[in-house]
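Enquirer: I would like to see how this sequence folds:
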Amino acid sequence: MTESNDAQALLRAVVGLRDCLDEATFPLPVPGADPARRGRVELLNQLDDYVIPRLRDLDAPLLAVVGGSTGAGKSTLVNSVVGASVSRSGVLRPTTRACVLVHHPADAHWFSTARILPTLNRVTGAEGDDPRSVRLVTSDALPSGLALLDAPDIDSVVSANRDLARQLLSAADLWIFVTTAARYADAVPWDLLRQSVERGTSVAVVLDRVPPGAEDEIGEHLAAMLVAEGLRHAPVFTITESQLGPDGMLPAAQVAPLRDWLTRLGEDARARSLLVRRTLAGALESLDARVADLAEASFDQVQATEQLGAIVTSAYGNALDEVSTGMSDGRLLRGEVLARWQEFVGTGEFLKQVEAGFGRLRDRVVAAVRGQPAPAEQLGQALQSGVATLLVAHAEGAALEVARRWRSVPGAEPILAGGQESGRVATAGAGSEAGATARVAGTRSVSDQPAGSTGPLGIPGVGVSSPDLGERAERLVREWQDDILQLVRAEGKDRRTTARVLSMGVNAVGVVLMLVVFSHTMGTLGGAEVGIAGGSAVLAQRLLEAIFGDQAVRTLAAKARRQLLARTEELYAQEADRLRALIEAAGVRAGQPRELTEAATQLRAGR
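Expert: Below you'll find the predicted structure:
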């Protein structure tokens, strides 16, 4: 591969990384998210402002950014170097608001377009205060091939100025750091100097306003600090405290060493190329660790969403287990269901009646069904309401558990806030029958929720179920009752069984089968309830065995149970999906860490 092809491959890899960064997001406030957001913006700025344009035009003029602390004398220095008042200076702070870029007239085409600093507007003429613009000034005092950019203060009281200053420093081939004898050890500039080392930016230092006679002492101390921070080879230019001329500029002799150095740099294509390539190589090498940090921060985002999703899965999985337990522990044979069953078959010593034979018992049931349809209908309604209430109660419990556990997950706040308008509690979902059964069974009915109520901690939508959950639960139970009738019809194929089913009634057999499904054990019942409900369960079991046989009854009950659990699982999956949609709406992409890592790998291969 030729050098040109190598450069093109490297450029494609950098553009690919840039596109990946442009799509990257860190929406959840997990630990490290704020630095990641800032790091992403800084990376994008450096790629757009410096790396990509420099890779495309290695021979473009060298850009030296003059930066430093408030009042260090940056603008005065720039004016003195070019011998003209091109940048506003004075005692008011901040002085430099919009940045000023000074270049040779022959280099105008390099800077008049958005080749570099594409987010800044180009202006000419009078000075402005817009921090999102760059004012272009031509000067024959600078050699072709070198431009000076006077940047805002790195510690400006105006945040927009601070941000712009840091952005401009990332766009520099060379940072001319201006400080004073009184402030050369300040923390803020040294943080940026360390950053320049990490990112490979070439640095020159101007030590301004040094008291006469203190040059050696201060210079030695500054030199030691530069060595300690990895800037051993950074040239240092010292300017002693001097009276400014009538034009507000430094004496020519004071700025001559810096002006001469810059002139030689601009006129020496080889030296300029070496500096540009060194800064560019450092910038490219710094991308590995910076992208790795973003990939790690992105992985933390993904982990947070996975944890939130696992909580949803666990909560509704536990709810389904509780429904399964509630179907077999006898709780549905309490209260109203038990009373309706007694009305259905009559009170008394029904175990003795069972022992006396199926015929007499069947006659009693048939008489109840045919002669008194209301008790049978009421029993079915009570069972339907009881089951619906059981489903809704555990769904609401799962929603509450999700809200409680989400509150403890770092970064979940936007997702919790995303549920603000996602739902309200249904107000009469399961109806009065469900409410009565729930209160007897010790569970909470949908109808017990006040209209317009919110979730825990004042968070609507998270911590409460869907508004139509009660309605959907009742529809589920009705559809399951249809399933049971289909099972009864399918089981009664032979003539004898069919006759027995018809003699008792398909609906009555279906109701009795529901009772069998819910009466395997009665661990939650106590006292007199055990005897009554237990006898009811045995009676229901004996009735069906007399029709179908004991093995067939076990098979029918198992099928009916599986069908109800399958429908419940689907219902709970819909509730869980509503919460997962809130997680997805946060915008965390599971593939983002891999994409960032792969983009960095491609860049390494291209270097």
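Enquirer: only C-alpha atoms for contact and neighbour calcs from this point on.
Expert: Noted.
Enquirer: Packing partners of the biggest helix by length in the chain?
Expert: Criterion DSSP state H: the longest helix present in the chain is helix 269-328. If contacts are counted by 3 or more Cα pairs under 8 Å, 6 or more residues apart in numbering; DSSP states H and E, helix 269-328 sits against helix 33-46, helix 187-199, strand 202-210, helix 252-267, helix 373-406, helix 550-585, helix 592-606.
Enquirer: quick one more, to check against the first:
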Amino acid sequence: MTATTPPISSLEETETPPSLAEPGLSARLDVLDRLVALGDGRVDRTLMDDAADLLARAGERLRLSGDHTVVALAGGTGSGKSSLFNAVCGLELSPTGMRRPMTSSAHACVWGLEGAGPLLDWLDIDSRHRYARASALDGEGQVGSLQGLVLLDLPDHDSVRAAHLAEVDKYVKVADLIIWVLDPQKYADFAVHRRYFEQLSGHTGVTLIVLNQVDRLEPEEVTECVKDLRRLLEAEGMDGPTILTTSAKSGAGVEGFREVLADAVAARQARLERLVADIDRLVRRFEDQYGATEPPSTVDDRRTAALVEALADAAGVPAVAESMESAYSLRALDYVGWPVGRLIARLHSDPLRRMRLGELRAELRAAFTTPVNAQQAHVDNALQEVTEGVVSDLPPSWQRSVRDAGRSKADELPEALGDSLRSVVPGFNQIPAWWWVVRAWQYLLIAASALGVIWLFAILGYGVLKLADAPLDIIGDPSVAAYVGLLLVCTLGLGAFTGSAARNMIALSSVRHSERLEERMREGITTSAQTLVIAPVERELAVYKSFREEVGTAISALM
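Expert: Next up, the predicted model:
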């Protein structure tokens, strides 16, 4: 034996280049990275955090020394793990004893210094508890066979100190190979089986069980303990666990244990196998996020139409169209109504009509110059209805995600609906061309009627009353009065007929005008619905489809 090797405060800090993981690990890391990207903010937060942590840990471990294998010795108080640690190291590096706790911090013994410094820093091993095992006096066979080993002695998992338990959890999570040291009295301890062994399904290749202190048992008792321990482990999901028997006190089995460690170190696969096992176990947790039914990729036309109808109702499109029809009619009558009738209407003023037109104008101006005051309850119901049909077969977390996508632009809807209405409604000063034609024709008839009246008065003055000599015979001839009167009646009748026909045209055109405006308003609302509701929902469905395909591919690879 050599003299005790002093602790090394910090091994060399030269970082080794990243190792290239085997294709299986690379593919798994790529799939997990895509799952995290697709599921972030959508899938269970704890699962996403665990996946992100695993990706970070895998990246860090692969960048560190691939020539070293981190092996953690874990066990309970009195199991003899520190004694086994010292036996493998060949030195009394870790304190031993039966009192609780004995090992208060993780100790590390390293075989092979090159590249180990950054790895130990990443493991956060206190510099006082780092040891190098590389003396030529140890014998080439043993030292060479363990070259590349980083052996950790962890605190007791059943320590009364919570900090020790947290440290065990930390190293059990990051070690390349985990070795559980059990003793014959407490190998069936509920705490270790429930907290750790039940979580080791799929990790059999990177987990080793050591039944220590077999010197206390008879040979047949050792066999029975190993058999019972194997039964417990297999019942907890560990398929074909490797179980070794040792006695750190007598040295029995220690050399075989060293050989197992030497084989693991020489293979240099434990690091990759541990990461593969961790990823495979994590991927299985995604099964709850994988729906068995192929999801829809679009919102069907029926639901889209129902959404547009609901938004149109919430924005008051039918009421606006009706108001526009009334406003069109009132304004048209002001332009193309028979002037004689309008004159009579002014003599018999109708304040309700004027008030109605004024109110309509004020109401429409307000509607088209401010955001639509859509009824929020109707909008919420519409947004819920459009997603209900497409989320029924999705996992709960994705149902929430799709619903949230449908509501993601809800705050922008009122302004968008207002824009949809404002963009299609004509201004109040816009007058159709036919109104001008009818109005010109009516004033022409008024002029003709006025000329007839003047003619009749001229005949009365020159032809009947003989007030003066008529400048023209046609003005002074009383016999012409009948024809002039007939002309006057015809022009007035034609004007009244024109006014009546114009009112009929107004009734028809106001309806068509209202229908065109309503159709265009609905087209604008359809565009807003597609942009602010349907498109986000369909994008989310596309994300879920990609996520589902990735999960399906990953799970199929595990079968």
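Enquirer: before we move on, back to that, let's have the helices and strands packed on helix 269-328 of the first structure in TSV, adding distance to Arg277 of the first structure and mean neighbour count.
Expert: Shown next, in TSV, are these (distance: least, Cα to Cα, whole Å; neighbours: other Cα atoms under 10 Å):
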stretch	distance to Arg277 of the first structure	mean neighbour count
helix 33-46	15	18
helix 187-199	13	16
strand 202-210	10	22
helix 252-267	14	16
helix 373-406	50	23
helix 550-585	43	18
helix 592-606	16	19
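Enquirer: Let's have these in JSON lines, adding distance to Ala234 of the first structure.
Expert: Converted to JSON lines, those look like this (distance: least, Cα to Cα, whole Å):
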{"stretch": "helix 33-46", "distance to Ala234 of the first structure": "22"}
{"stretch": "helix 187-199", "distance to Ala234 of the first structure": "11"}
{"stretch": "strand 202-210", "distance to Ala234 of the first structure": "5"}
{"stretch": "helix 252-267", "distance to Ala234 of the first structure": "13"}
{"stretch": "helix 373-406", "distance to Ala234 of the first structure": "52"}
{"stretch": "helix 550-585", "distance to Ala234 of the first structure": "49"}
{"stretch": "helix 592-606", "distance to Ala234 of the first structure": "28"}
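Enquirer: Tell me which of these lies nearest to Leu502 of the first structure.
Expert: Among these, helix 373-406 comes nearest to Leu502 of the first structure, with 15.7 Å by Cα to Cα.
Enquirer: Next SSE downstream of the closest one?
Expert: Using DSSP states H and E, the next helix or strand after helix 373-406 of the first structure towards the C-terminus is helix 413-418.
Enquirer: Need the contact partners of that following helix.
Expert: Helix 413-418 of the first structure has contacts (Cα atoms under 8 Å, 6 or more residues apart in numbering) with 28-29, 403, 406-407, 459, 462, 582-583, 585-586.
Enquirer: any idea how far that helix is from the chain center?
Expert: In this view, helix 413-418 of the first structure has its centroid 10 Å away from the chain centroid, taken as Cα atoms, centre = their mean, to the nearest Å.
Enquirer: cool, and stretch 336-346 of the second structure?
Expert: 64 Å.
Enquirer: quick one on the thing from earlier: nearest to Thr180 of the first structure, of the helices and strands packed on helix 269-328 of the first structure?
Expert: Using Cα to Cα, those put strand 202-210 closest to Thr180 of the first structure, at 4.5 Å.
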